[in-house]
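Enquirer: coords please:
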Amino acid sequence: MARCDVVVLGAGIVGVSVALHLQAHGLSVVLMDHAAPGEGTSFGNAGVIEGSALLPVGFPQDPVTLLSHAMKQTSESNYHLADLPALAPWLWDYFLHSSPQALAATARDLRPLLSRARAEHHALAAPAGVMDLLRPSGWMKLYRTETAFAATAAERALADELKVAYSVLDAAGAIALEPFLKPCFEKAIHWHDCDNCSDPGGLVKAYAALFEARGGVFLHGDALSLRRTGTGWRAETAEGPVDAEEAVVALGPWSVELLEQLGVKAPLVAKRGYHVHLAPENGLTLGRAVVDVAGGYALQSTRYGIRLTTGVEIAARDAPATPVQVERDIPMARELLPLGAVREAEPWLGRRPALPDSKPIIGPAPGIGGLHLALGHGHWGLTLGPVTGLLLAQMMTGNTPFTDPKPFSARRFL
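Expert: This is a model prediction of the structure:
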């Protein structure tokens, strides 16, 4: 039997980061997952650590845009009709939290986390020996029409207010930064405060190796085995039971069953997304992530090739894969860049753990002593993992949090 101060359930970027920060605060920690670190959602993201991120991905508000999504006329989204009734309450709440005013308020709540995100990654990547996986070159969003660019006025005004650095570029200016781009767009915005990761899964594995090198323990086990034992917690692993004074749930979209079992209310769903890797042609490299706003997809140079990551698919977490967005996005991507064959037989399917207000839960589980939550990071899991770990560790050890944690409390859903 293993004994520790804290057992952290989930070895994605959030769980690994929480474990590292709790360890740095002097606690003995067991990190537990059924799979190896970095094998889940953390593996398949767009590889962007977005210190300059502002507005979350919202539910369409404009009736014309909403109709195009409903009719499946855009590759930005897809949905499974059979799953909509069960997801309808969450979607309605998501819609209400996607008004321009609500998104701006969310952006202001998240700014203390996002502005510190890159620094916290660097504080882990340097001792883990993987700073070479990060390129501090910003990221770029491309707009195929002047109308599409004009629609960013509110976001640019918010960036000016919050002092988030960016540059507006014409096609020539964007191509000067990324010479392989083809001039099939009108405008671009280069967001400066960003690291690009060539291997997100590898980054998480390196952080997990750092945790173990510093004396942490990683064990394979089933998170649903977690149960109370007097004032503490017990979880079953392949190496035997683990007893801990406190527990942290950081299971991403797989937190749902455990939260229900423990009686915790959190409206968490999986915003699904896909990726494939395409062979670069003619010596193609990208210095930074490129987002084609018209298609809602991102392109990133990775060790596997040029990764194309799609927008959102609304469906049950474990529903069969329907990668129609990939099929639509690839021709659009080839209009932008010299891309060759797809390198996978099937697209990779990932599940972004999302809450309707686009903010994570970071803090204690209401009414359950010794249980803490770090989940629901949506599109920004890779970005916010380390800074989430810092904030939660400060809260759990009685240190002064670097920012007010109230916006991220689970109590907002009671």
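Enquirer: use CA for all of it now, contacts and neighbours both
Expert: Fine.
Enquirer: Contact partners for residue 23?
Expert: Neighbouring residues of residue 23 by C-alpha atoms under 8 Å, 6 or more residues apart in numbering: 29, 211, 216.
Enquirer: Can you convert those residues into TSV and add a column each for secondary structure, neighbour count and distance to residue 183?
Expert: TSV is the format used below for the contacts of residue 23 (DSSP: H, G, I helix; E, B strand; the rest coil; neighbours: other C-alpha atoms under 10 Å; distance: C-alpha to C-alpha, whole Å):
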residue	secondary structure	neighbour count	distance to residue 183
29	strand	27	52
211	helix	25	45
216	coil	19	50
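Enquirer: Same list, these, but as CSV with distance to residue 394 please.
Expert: Compiled in CSV, the contacts of residue 23 are given as follows (distance: C-alpha to C-alpha, whole Å):
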residue, distance to residue 394
29, 15
211, 18
216, 18
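Enquirer: and which of these is nearest to residue 335?
Expert: For these, the minimum distance to residue 335 (C-alpha to C-alpha) is 43.0 Å, reached by residue 211.
Enquirer: end to end, how far does stretch 336-355 reach?
Expert: This stretch, stretch 336-355, spans 33 Å end to end (C-alpha to C-alpha, to the nearest Å).
Enquirer: One more: stretch 65-77?
Expert: By C-alpha to C-alpha, one end of stretch 65-77 lies 11 Å from the other end.
Enquirer: buried residues in it?
Expert: Buried residues in stretch 65-77, defined by neighbour count with 16 or more other C-alpha atoms under 10 Å: 69, 74, 75, 76, 77.
Enquirer: now stretch 405-414
Expert: Applying a neighbour-count criterion of 16+ other C-alpha under 10 Å, one finds 407, 408, 409, 410, 411 buried in stretch 405-414.
Enquirer: how about this one, so we can line them up?
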Amino acid sequence: MSDGSKRIIVIGAGIVGTATALRLAMDGHKVRVIDPKPPGRATSFGNAGAIASGAVTPTGSPGNFRQLPKMLLDPAGPVSIRWSYLPKLAPWLMRFFAASTPARVEQISKELWTLTAPAGDAHLALMKAHRIEGIVKPLGWLKVYTGEASFASTKFERGLLEKRGVNLQILNRDELRQLEPGLAPTFTHGAFQPDNHFVTSPVKLTEAYAEAFTRLGGTFIAEQVRRFEFDGNRVSRVITDLAMHEADAVAVCTGAWSARVCAMMGLKVPLDTERGYHLNLVQEDAPKLGRPVVIGDHGFVLAPMQDGIRLTSGVEFAGLDAEPDFTRIKRMLPLARKALPGLGGTVTREWLGHRPSTPDSKPVIGAAPEIPNVFLGFGHGHLGLTLAARTADLLAGEISGREPDIDLAPFSAARF
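Expert: Alright, predicted model coming up:
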């Protein structure tokens, strides 16, 4: 196009893809988003709502190999693996453990900090530019523990936060009662990150970004990508189940499905899914909860969303195609009710989402290796909501020819 704008296809209408499409439209490009589902209706729908600017701790950490068997044997623990999936998962797990050494974790933490530190400001700037209000609140992120031993087990994580300069407040029992009087008095220790933000309805934030995008002339296309056509080493057309779309550039933001999309272009990335479940509980006289709270002893979150209290689980490894199994998260209900006395309520939703996870806990952001007009933005693990606007800024800058404010090499797909 002669005016410098480009015809860009963004694949994926989750929070990352939608935010990226919005930023590209703000740069004046002609942007279309392809996804068979409406904006924010897949994995972006059901998270715990945190914009966690202090999230600098990789999923893998020293001692994981020793701790994993104990976690797997706990029927209400934070991690489960479907044993039939283990052979397929094994190569990913080997990379995961290799990234869990002290030296690797320290380096990964530094690199994550370059993304997460400005993550909240990136969202706030995008919302301000499009007058999006009432969805995101500066309420912080709280983790609570019962007893000294439970709290002491977080020493390594707290050390990483201190090294990165994250604002972390350690609370005693009385301070916890003042901050969250609805919690059980059995919690003796708390770790509070006041600079984090809480998204009271993640799907509404995605939809608000989507509405801003369409106001700028962007288009959502409810189709399924089938393959890509090339002109030399560049993608020239995206072929779907219903049409063919010309493209000057393509951004792949399809979350846990991104490895399948990349494979259509001959790109291999070690991406798997940490499946996450939630239950939504609604009652008229629900106990008050001011912010999302991680129950550290058991690894689940209680979050006061607009439509009820959301109970989110830990991690299940079973791939993209296995049927949901809500047994484990239902076992957490009594623990949740013990943590938040008075929490009864009707379960109004059972939900499963697929976190797109790389073995080194870092997203893939930037140009695709050897395909100069394809750009990648996926693999955010537990940080898709947190890093959506930040990723959008970086990808839009790359596509529009701006220099990034950080070194993107640590997040390149070429690192694998």
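Enquirer: Where do the helices of structure 2 begin and end?
Expert: In structure 2, the segments counted as helices under DSSP state H are 15-26, 64-73, 86-98, 102-116, 119-129, 148-152, 155-164, 173-179, 202-215, 258-263, 327-331, 333-339, 384-400.
Enquirer: could these go into TSV alongside distance to residue 244 of structure 2?
Expert: As requested, the helices of structure 2 are arranged in TSV below (distance: least, C-alpha to C-alpha, whole Å):
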stretch	distance to residue 244 of structure 2
helix 15-26	19
helix 64-73	46
helix 86-98	33
helix 102-116	35
helix 119-129	31
helix 148-152	55
helix 155-164	47
helix 173-179	55
helix 202-215	21
helix 258-263	16
helix 327-331	42
helix 333-339	47
helix 384-400	22
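Enquirer: which of those helices is buried the deepest?
Expert: A comparison of the helices of structure 2 by mean neighbour count, using mean count of other C-alpha atoms under 10 Å, puts helix 15-26 on top with a mean of 28.
Enquirer: what's that helix aligned against in structure 1?
Expert: Residues 13-24 of structure 1 are matched to helix 15-26 of structure 2 when aligned by TM-score structural alignment.
Enquirer: Can you tell me what sits against stretch 179-186 of structure 1?
Expert: 142-146, 170-172, 174-175, 284-286, 335-338.
Enquirer: Kindly apply the preceding question to stretch 68-77 of structure 2 instead.
Expert: Among residues not part of stretch 68-77 of structure 2, those counted as contacts by C-alpha under 8 Å, 6+ apart are 78, 79, 80, 81, 298, 299, 314, 328, 329, 331, 332.
Enquirer: what's the answer for stretch 344-352 of structure 1, then?
Expert: The contact list for stretch 344-352 of structure 1 (C-alpha under 8 Å, 6+ apart) reads 40-41, 44-45, 252-253, 270-277, 317, 321, 323, 326, 376-379.
Enquirer: Which parts of it count as buried, going by neighbours?
Expert: Buried residues in stretch 344-352 of structure 1, counted by 16+ other C-alpha under 10 Å: 347, 348, 349, 350, 351, 352.
Enquirer: Also stretch 359-369 of structure 1?
Expert: Of the residues in stretch 359-369 of structure 1, 359, 360, 361, 362, 363, 364, 365, 366 count as buried by neighbour count, 16+ other C-alpha under 10 Å.
Enquirer: how long is that stretch end to end?
Expert: For stretch 359-369 of structure 1, the first-to-last residue distance is 23 Å (C-alpha to C-alpha).
Enquirer: of the contacts of residue 23 of structure 1, closest to residue 385 of structure 1?
Expert: Closest approach to residue 385 of structure 1 among these (C-alpha to C-alpha): residue 211, at 14.3 Å.
Enquirer: Just give me the match in structure 2 for the closest one.
Expert: Per TM-score structural alignment, residue 211 of structure 1 is aligned with residue 213.
Enquirer: coming back round to it: which members of the buried residues of stretch 344-352 of structure 1 define the maximum pairwise distance?
Expert: Farthest-apart pair in the buried residues of stretch 344-352 of structure 1 is 347 and 352; separation 15.8 Å (C-alpha to C-alpha).
Enquirer: if we can go back for a sec, do you know which of the helices of structure 2 lies nearest residue 249 of structure 2?
Expert: Nearest of these to residue 249 of structure 2, taken as C-alpha to C-alpha: helix 384-400 at 7.6 Å.
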